[in-house]
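**Q** Structure for the following, please:
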Amino acid sequence: MLKISNTVELAEWEIELNAIRSQGSGGQNVNKVATAIHLRFDIKRSSLPAVYKEKLLALSDARISSDGVIVIKAQSFRTQEKNKQDALDRLKELILSAMVVQKKRRATKPTKSSQTKRMDSKSKRGNTKVLRGKVNY
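**A** I've put the predicted structure just below:
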């Protein structure tokens, strides 16, 4: 059972965890022991509320496939238990990040002083470049 918030929980049957061999350094241990975790979570078949599902499917995240399956590969740690916990934590973070409401951006104009500073720096840079040119005698 993975607790997302006070009201939302995911059952164990909804999350598919597979142990696979890790990539990278680690010597003979990497070739023998399946410590990495491959997590799959089907958004459409899950018991998440409809709002969560909509926002998750609307995310443009590389970890979410076109058929609505979240795939997370955890291989940072040397033990399977830590990688499993890491994968579950990352799934929870992804679900919670989808629910964060972005503030609306209010368009503002640059201040007069910032405009003059910008133009001064541009003209100063232009003068520096002119001085690099050919010298006429």
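**Q** C-alpha only now, for contacts and for neighbours.
**A** Noted.
**Q** how many other residues sit next to residue 20?
**A** 16 (other CA atoms under 10 Å).
**Q** give the contact list for it.
**A** Residues in contact with residue 20 (CA atoms under 8 Å, 6 or more residues apart in numbering) are 34, 35, 36, 37, 38.
**Q** can you pick the most crowded of these?
**A** Ranking the contacts of residue 20 using other CA under 10 Å puts residue 37 first, with 28 neighbours.
**Q** Show me where this structure has its helices.
**A** 28-32, 50-58, 80-99, 112-131 (DSSP state H).
**Q** Now show me the structure for the sequence below, then we'll compare the two:
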Amino acid sequence: MEQNRRQIRVNQRISVHEDDLEETFIRAAGPGGQNVNKVSTAVQLRFRAARAGLPEDVLQRLVKLAGQRATKEGDILIEASRYRTQERNREDARERLIALIARAAEPPPPPRKKTRPSKGAVERRLKEKAGRSGIKKMRGRVTGD
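**A** Below you'll find the predicted structure:
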């Protein structure tokens, strides 16, 4: 029975069960004439991230990336109303969710290692500064000795 549940593959390591997604159709705002007042074409996708079984580090990055779209309960809300059909908005919401999870699955870059200039580079810089200083000192007023 467990095998029959549909899964959405994010990457080789992570997949999302459709049971963790909840879609609600709402009326979209914007252009569309009378159709926009009659048909609920916009999709509000709720992903239950806290219960989805994602690795802990991925879950933390996902909530951080989601920002205001994340709720206190650990759900992620995505609204899609770009298109005029329910089906296309549903696909758009799922694609955006998968892209968000894929970004969260990428490990953060390692911290930058501090480097020091080489001894030769420091000497060359000081020598150049001394040379520039000498040139500027020569620009003073000429005295008649």
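**Q** returning to that earlier point: residue 5 of the first structure is nearest to which of the helices of the first structure?
**A** helix 80-99 (8.5 Å; CA to CA).
**Q** nearest spatial neighbour of the equivalent of residue 93 of the first structure over in the second structure, skipping sequence neighbours?
**A** For residue 93 of the first structure, the aligned position in the second structure is residue 99, judged by TM-score structural alignment. In space, and not counting its chain neighbours, residue 99 of the second structure is closest to residue 10: 7.9 Å by CA to CA, 6 or more residues apart in numbering.
**Q** got a list of what the one you found touches?
**A** With CA under 8 Å, 6+ apart, residue 10 of the second structure has these contacts: 16, 98, 99, 101, 102.
**Q** what about it, distance to residue 89 of the second structure?
**A** Applying CA to CA, to the nearest Å, the value for residue 10 of the second structure to residue 89 of the second structure is 19 Å.
**Q** residue contacts, the alignment partner in the first structure of residue 36 of the second structure?
**A** Mapped onto the first structure by TM-score structural alignment, residue 36 of the second structure lines up with residue 30. If you count contacts by CA under 8 Å, 6+ apart, residue 30 of the first structure has them with 21, 22, 23, 24.
**Q** now do 7 Å
**A** 21, 22 (CA atoms under 7 Å, 6 or more residues apart in numbering).
**Q** Residue 75 is in contact with residue 47 of the second structure, correct?
**A** Yes: assessed by CA atoms under 7 Å, residue 47 of the second structure is found in contact with residue 75 at 5.5 Å.
**Q** between the two, which one's more packed in?
**A** Neighbour tally, residue 47 of the second structure and residue 75, criterion other CA under 10 Å: the higher count belongs to residue 47, 24 against 21.
**Q** how close does the closest residue to residue 25 of the second structure other than its chain neighbours get to residue 90 of the second structure?
**A** Excluding the flanking residues, the one nearest residue 25 of the second structure by CA to CA, 6+ apart is residue 43, at 4.7 Å. Going from residue 43 of the second structure to residue 90 of the second structure by CA to CA gives 6 Å.
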